[in-house]
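Student: Predicted structure and sequence below. I'll ask about it afterward.
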Amino acid sequence: MNKAFVKESDNDDDDDLAPEAAPLPPGTKNYITTQGYARLRAELEQLMNEERPSVVQVVSWAASNGDRSENGDYLYGKKRLREIDRRIRFLTKRLELAEVVDPSLQPNKDQVFFGATVLYSDKAGEEFRVTIVGVDESEPLQGRISWISPVARALTKAREGDTVTLRTPAGVDELDILDVHYPESGGQGGA
């Protein structure tokens, strides 16, 4: 089929897509827990040492089959290779910028800082348990929130028994700090 009728181009601008994690505020460091760093490092190594070579082999095999314009293995493989390469570049940059913090070494264990697991309740009395982690390792649905999130910023420097104010688009909420916990050694908390 003539390329004029296909919405594909020879130049792939997929690399211009948005980053895969929230950008850091200007002038801040990319804090990350030891476990978060290890997970990102393992993902990078898996992509570089296993997945990318496997896809390259498939693309090479598919290219040797002749006509590439209608070769699904070749087209999908090239697309997947671009995705892998984009993720490798992203992970490499984030790991280079990472400032690894071991929350178990926090000297003020009664105060909320990076790496703390905090149990708090809102005005309605509903309890929440969150662990404050780096941007690249946050998973809010699993209770791991980024240190730059509004909740984490409201909780930072508070102590057990304190009440802090959280301003959201829905209004102002009061959060009562019920418990502050840090991992014993190199852990990530109870979230």
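Tutor: Happy to help now that I have it.

Student: okay, CA-based contacts and neighbour counts for the rest of this
Tutor: Noted.

Student: so R52 makes contact with R82?
Tutor: No: between R52 and R82 there is no contact under C-alpha atoms under 8 Å: 9.8 Å.

Student: Could you check which of those two has the larger neighbour count?
Tutor: R52 (20 against 17; other C-alpha atoms under 10 Å).

Student: Touching the one helix or strand the more buried one maps to from outside, list them.
Tutor: Using DSSP states H and E, R52 sits within helix 52-63. Applying C-alpha atoms under 8 Å, 6 or more residues apart in numbering, the external contacts of helix 52-63 come out as 68, 71, 73-74, 77-78, 80-81, 84.

Student: Put this next to the previous one:
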Amino acid sequence: MANDAPEGERPKAPHYITAAGMKKLRDELDHLWKVERPRVTSEVSAAAALGDRSENAEYIYGKRRLREIDKRLEFLAKRIESLTVFHPPARAPDKVTFGAWVTLEDEDGNVVHYQLVGPDEFDVEAGKISVASPVARALLGKEVDDEATVQRPRGSVTFTITAISYQPPRP
């Protein structure tokens, strides 16, 4: 069996992100690089011009903030490079996959909508759950009318999948 990975290593699976999630990361990188960093650099220069830097709180804080910005810029650049943008299929999906919006109904008739996203973009309040979460793992590969049971600290809950889409549900 052919394998490009060195012996004893498993090939790395792609790390997916939605197009909206990638845009958000790139916008943050752009803002930090073009707005935040120049502003803080200017503040540090102005504070340095005041003289003694050892007791200059503005200078010390500014230098610390620059280091934080630089670390975040480095992280974002590497992270963006390592991610693969997921493009939804042209036709409606038959099964729950990454990027899908899934409408679920629990045993009490409560309806919830979740989108399965990568770890860089999950936001439970917005209905975006990590594909690695217990709920998402229980849903992956399922079809409409399938049931998915999720173990929670308060006990298990069973959901019925009522819809799968790549468009957000309408309110």
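Tutor: Sure thing, it's come through. Being a predicted model, the structure only gives us computed values, none of them experimental.

Student: TM-score, when you put one on top of the other?
Tutor: The TM-score (TM-score structural alignment, normalised by the length of structure 2) is 0.85; 160 aligned residues with a C-alpha RMSD of 1.8 Å.

Student: returning to that earlier point: now, of the contacts of helix 52-63 of structure 1, which are buried?
Tutor: The neighbour-count test (16 or more other C-alpha atoms under 10 Å) marks 73-74, 77-78, 80-81, 84 as buried among these.

Student: Tell me, how many residues neighbour the counterpart of E74 of structure 2 in structure 1?
Tutor: Structural alignment (TM-score structural alignment) places E74 of structure 2 against R89 in structure 1. R89 of structure 1: 13 surrounding residues under other C-alpha under 10 Å.

Student: And for A47 of structure 2?
Tutor: As a measure of burial, A47 of structure 2 has 19 neighbours, counting by other C-alpha under 10 Å.

Student: Just give me the match in structure 1 for it.
Tutor: Using TM-score structural alignment, A47 of structure 2 pairs with A62 in structure 1.

Student: rewinding a little: check which helix or strand covers the match of E74 of structure 2.
Tutor: Using DSSP H and E, R89 of structure 1 falls in helix 72-97.

Student: what's the mean deviation for that helix versus structure 2?
Tutor: Following superposition, helix 72-97 of structure 1 is found to deviate from structure 2 by 1.2 Å on average (mean C-alpha distance after the TM-score superposition for structure 1).

Student: Can you list the helices and strands that that helix packs against?
Tutor: helix 34-46, helix 52-63 (3 or more C-alpha pairs under 8 Å, 6 or more residues apart in numbering; DSSP states H and E).

Student: Of these, which is nearest R129 of structure 1?
Tutor: Smallest distance to R129 of structure 1 across these (C-alpha to C-alpha): 18.7 Å, for helix 34-46.

Student: residues in structure 2 matched by that closest one, start to end?
Tutor: Against structure 2, helix 34-46 of structure 1 falls on residues 19-31 (TM-score structural alignment).

Student: what's the average distance of that stretch to structure 1?
Tutor: Relative to structure 1, stretch 19-31 of structure 2 is 1.0 Å off (mean C-alpha distance after the TM-score superposition for structure 1).

Student: From the chain's centroid, how far away is that stretch?
Tutor: 11 Å (C-alpha atoms, centre = their mean, to the nearest Å).

Student: which residues touch that stretch?
Tutor: 73, 76-77, 80, 85-87, 120-121.

Student: Mind listing what's buried along it?
Tutor: Applying 16+ other C-alpha under 10 Å to stretch 19-31 of structure 2 flags 21-22, 25, 29 as buried.

Student: What of stretch 140-147 of structure 2?
Tutor: Neighbour-count burial for stretch 140-147 of structure 2 [16+ other C-alpha under 10 Å]: 140, 142-144, 147.

Student: Stretch 168-184 of structure 1 now?
Tutor: 174-183.

Student: Adding distance to G189 of structure 1 and secondary structure, write these out as CSV.
Tutor: Formatted as CSV, the buried residues of stretch 168-184 of structure 1 follow (distance: C-alpha to C-alpha, whole Å; DSSP: H, G, I helix; E, B strand; the rest coil):
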residue, distance to G189 of structure 1, secondary structure
E174, 24, strand
L175, 20, strand
D176, 19, strand
I177, 16, strand
L178, 15, strand
D179, 12, strand
V180, 10, strand
H181, 7, strand
Y182, 6, coil
P183, 5, coil
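
Student: ok, the closest residue to T97 of structure 2 other than its chain neighbours to V150 of structure 2 distance?
Tutor: Among residues not flanking T97 of structure 2 along the chain, L140 sits closest, at 5.6 Å (C-alpha to C-alpha, 6 or more residues apart in numbering). The gap separating L140 of structure 2 from V150 of structure 2 is 12 Å, by C-alpha to C-alpha, to the nearest Å.
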